[in-house]
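> Sequence unavailable; structure follows:
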């Protein structure tokens, strides 16, 4: 059982960001009118009570009107909270309503962002992201999901670039995942693979901190890559468990601190031991599974999925709330098409004793 995050319109492509100091979770989504003429960004706010196992105290829904331009549609929200400067970023794509239903939509779109100094209560005007793009890059796009702030304060937005293969043919190009460092608005490294939408997470390995990237290539197969220099360069893993796995849609990544069982109920200090969670719908788009990797430096160490939704399921995103609680939002449907976003909350205690059990049992979920 779960709670609907959005209603009334058609809502797709969820993403969220959490403020651990105020216990406020913001969930963003594409909002499309019934006739599909234009898209906006919707936001719903949840306030959690840590003393009641992170049960929501209140919530409200609104259209983020600042994230729009006249005659354009907005889509693919990607929030990121700069904890050091207490500033919230919301990245998104804008495209002319005239091009909304064209095949190469992102090719004719622009990457923009707005900011908030009060965690979504009010927003700035629209800013256009200007970066020093790689050679022959003709456009920049963003998928969906959240951004990343590393332990040293670096802000990273996972995007993908359109690389021109033949300047005389506008339809001949390929896409590559790209890491953008927003603190100085410069491009990081292209993942050396023909990939598009991606997500990134910072984890710890034997050699220290590194960034793990999970992306989708042109054949809709998963690509795993690692960066040991904070996103400046990436190396593709060729023999991971997910390597070349066929998938229907991109997944969601979450890195969070893991302590021993006696300390799981406390977030007193960050642990160098971080595990990776990865949510991925089945190829048929029915079951939504959560994969666990206790040694993220080993791409073969993923468990089989724990099923948290029996279906239907689509794109998802995750956020770590603290005290072992994890929120997961995902697309689902009441009719023929995916048209709604719901959220489930589960505690890692439910997975902890059975991380070596790969039977794919149903994960116990807290109903909101």
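Structure received. Please read these numbers as outputs of a predicted model, since none were measured by experiment.

> okay, CA-based contacts and neighbour counts for the rest of this
Fine.

> For residue 349, which three-state class applies?
helix (DSSP: H, G, I helix; E, B strand; the rest coil).

> and it, how far is that from residue 259?
11 Å (C-alpha to C-alpha, to the nearest Å).

> Kindly report the same for residue 93.
For residue 93, the distance to residue 259 equals 38 Å [C-alpha to C-alpha].

> Over to residue 171?
50 Å.

> Compare neighbour counts for those two and give me the winner.
residue 259 (18 against 12; other C-alpha atoms under 10 Å).

> okay, now the one to match up with it:
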């Protein structure tokens, strides 16, 4: 797939063979401090079961560039006998506190076995920082106090890797998903009756108390990210973009799933995003909202996800995480208004996370990539809204010219 002008990249985490492997990027930008917090999982191999500890690099943004500190291991974000996974930070503006949510999963237990036998081995945890990521407090386990008995009906669960958000009203949002057991039968493992469904955790009092929202009505949704959309003067809604998985007998590549929440904890509108194709096995993607350049009363959306090579058959696409691309939506609540893709990383690409620097009208993207495999390194890129508009409009003109020639 052809690419336009590519924003320059800087490698933050590089896997070494033999040695540590870094996966699952997560990015947070603190406007008040002009500081980036870039998180990842440090593993002994690319396998999920070999995750060990979360790592962090802090970056100071100044004059259009970023100066990065060395990598540090988050030694307080651990539980004995568990591995730390899926970093998902959210910033509470009033108290200036970073909540870093993550999962602690019992050592040696993989997700498939938890789902198959209906025996959850994950814990919901967080640590906090009150000095923009320089130091971190001790781990807090919310599993019993927040999830409670619901966890008995889950094969397993996880916070979604990426970032959470704070809404204009102050509510903190942390995306998550659970493998919900629909039935139990003494002769058949519960995994045969289990489907993943997206939901979110939220706090309306600055992180003192947390609640579990209702899952999406659509089954087969997993990792997600969320954004707040300003749709008219003073009116805002919560938007969700979720990973989707097709059924085993489906011959059609699934689409991402979009949802809108009009009240805390619930999604009222759920539909497939036909312009955003998903692979059969799925891949995490990132989304964020930002003010329309012409009016700060309305929001646009930006989304990143691998788009494949453009030559893949549906039965191969599940293995082809290739070409990280950017999509733009100038009418977020209307279906079929995604524009793009603009490919910003050619070759193997995987998970990604976006941040927006509103004072500089600049986007930042932290993403997995490599020369042969998408888990070779985690790169960081900066690009502007002008870059997005120019390249996506060029892409649109190219498609229109191609269609005209075919006619």
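Perfect, I can see it now. Given the structure is predicted, the values throughout are model-derived calculations rather than measurements.

> For the spatially closest residue to residue 29 of structure 2 that is not a sequence neighbour, the count of nearby residues, please.
Excluding the flanking residues, the one nearest residue 29 of structure 2 by C-alpha to C-alpha, 6 or more residues apart in numbering is residue 36, at 4.5 Å. Applying other C-alpha under 10 Å, we find 23 residues neighbouring residue 36 of structure 2.

> What are the neighbouring residues in contact with residue 36 of structure 2?
Residue 36 of structure 2 sits next to 27-30, 58-61 when contact means C-alpha atoms under 8 Å, 6 or more residues apart in numbering.

> Apply 6 Å and report the result again.
28-29, 58-59 (C-alpha atoms under 6 Å, 6 or more residues apart in numbering).

> ok, which stretches of the stretch 101-250 of structure 1 are helices?
Shown for the stretch 101-250 of structure 1, no helices are assigned by DSSP state H, counting those that start in this stretch.

> My guess is residue 26 of structure 1 contacts residue 15. True?
No. Taking contacts as C-alpha atoms under 6 Å, residue 26 of structure 1 lies outside contact range of residue 15: 8.4 Å.

> Looking at those two, which one has more neighbours?
A side-by-side neighbour count of residue 26 of structure 1 and residue 15, using other C-alpha under 10 Å, places residue 15 first with 29 against 19.

> Against residue 333 of structure 2, how distant is residue 254 of structure 2?
20 Å.

> higher neighbour count, those two?
residue 254 (23 against 16).

> hang on, isn't the more buried one packed against residue 278?
Yes. With contacts defined as C-alpha under 6 Å, residue 254 of structure 2 counts as touching residue 278 at a distance of 5.3 Å.

> give the contact list for residue 366 of structure 2.
352-353, 379-380.

> quick one: which two of these are the most distant?
353 and 379 (10.7 Å; C-alpha to C-alpha).

> of the two, who's got more company?
Neighbours per residue, other C-alpha under 10 Å: of residue 353 of structure 2 and residue 379, the larger number sits with residue 353, 28 against 21.

> Please name the residues that touch that one.
Residue 353 of structure 2 touches 26-27, 162, 286, 365-366, counting by C-alpha under 6 Å, 6+ apart.

> show me the contacts for the residue sitting nearest the centre point of structure 2.
The C-alpha lying nearest the average C-alpha coordinate of structure 2 belongs to residue 162 (C-alpha atoms, centre = their mean; 3.7 Å). Applying C-alpha under 6 Å, 6+ apart to residue 162 of structure 2 gives the contacts 26, 88, 353.

> can you do 7 Å?
Contact analysis of residue 162 of structure 2 by C-alpha atoms under 7 Å, 6 or more residues apart in numbering lists 25-27, 87-88, 225, 353.

> which position in structure 1 aligns with it?
Matched by TM-score structural alignment, residue 162 of structure 2 corresponds to residue 145 in structure 1.

> Once you drop chain neighbours, what's closest to its match?
residue 15 (4.5 Å).

> ditto for residue 90 of structure 1
Residue 90 of structure 1 sits nearest to residue 79 (C-alpha to C-alpha, 6+ apart), 4.3 Å away.

> Structure 2: matching residues for the helix or strand that the one you found is a member of?
Assigned by DSSP states H and E, residue 79 of structure 1 falls within strand 72-82. Aligned by TM-score structural alignment, strand 72-82 of structure 1 falls on residues 82-92 of structure 2.

> Tell me the gap between the matching stretch and the middle of its chain.
Distance, stretch centre to chain centre, for stretch 82-92 of structure 2: 12 Å (C-alpha atoms, centre = their mean, to the nearest Å).

> next one: stretch 74-94 of structure 2
15 Å.

> ok, now how distant is residue 210 of structure 1 from residue 91 of structure 1?
For residue 210 of structure 1, the distance to residue 91 of structure 1 - C-alpha to C-alpha - is 24 Å.

> so who does the alignment partner in structure 2 of residue 237 of structure 1 touch?
Aligned counterpart of residue 237 of structure 1 in structure 2: residue 271 (TM-score structural alignment). By C-alpha under 7 Å, 6+ apart, the residues touching residue 271 of structure 2 are 257-259.
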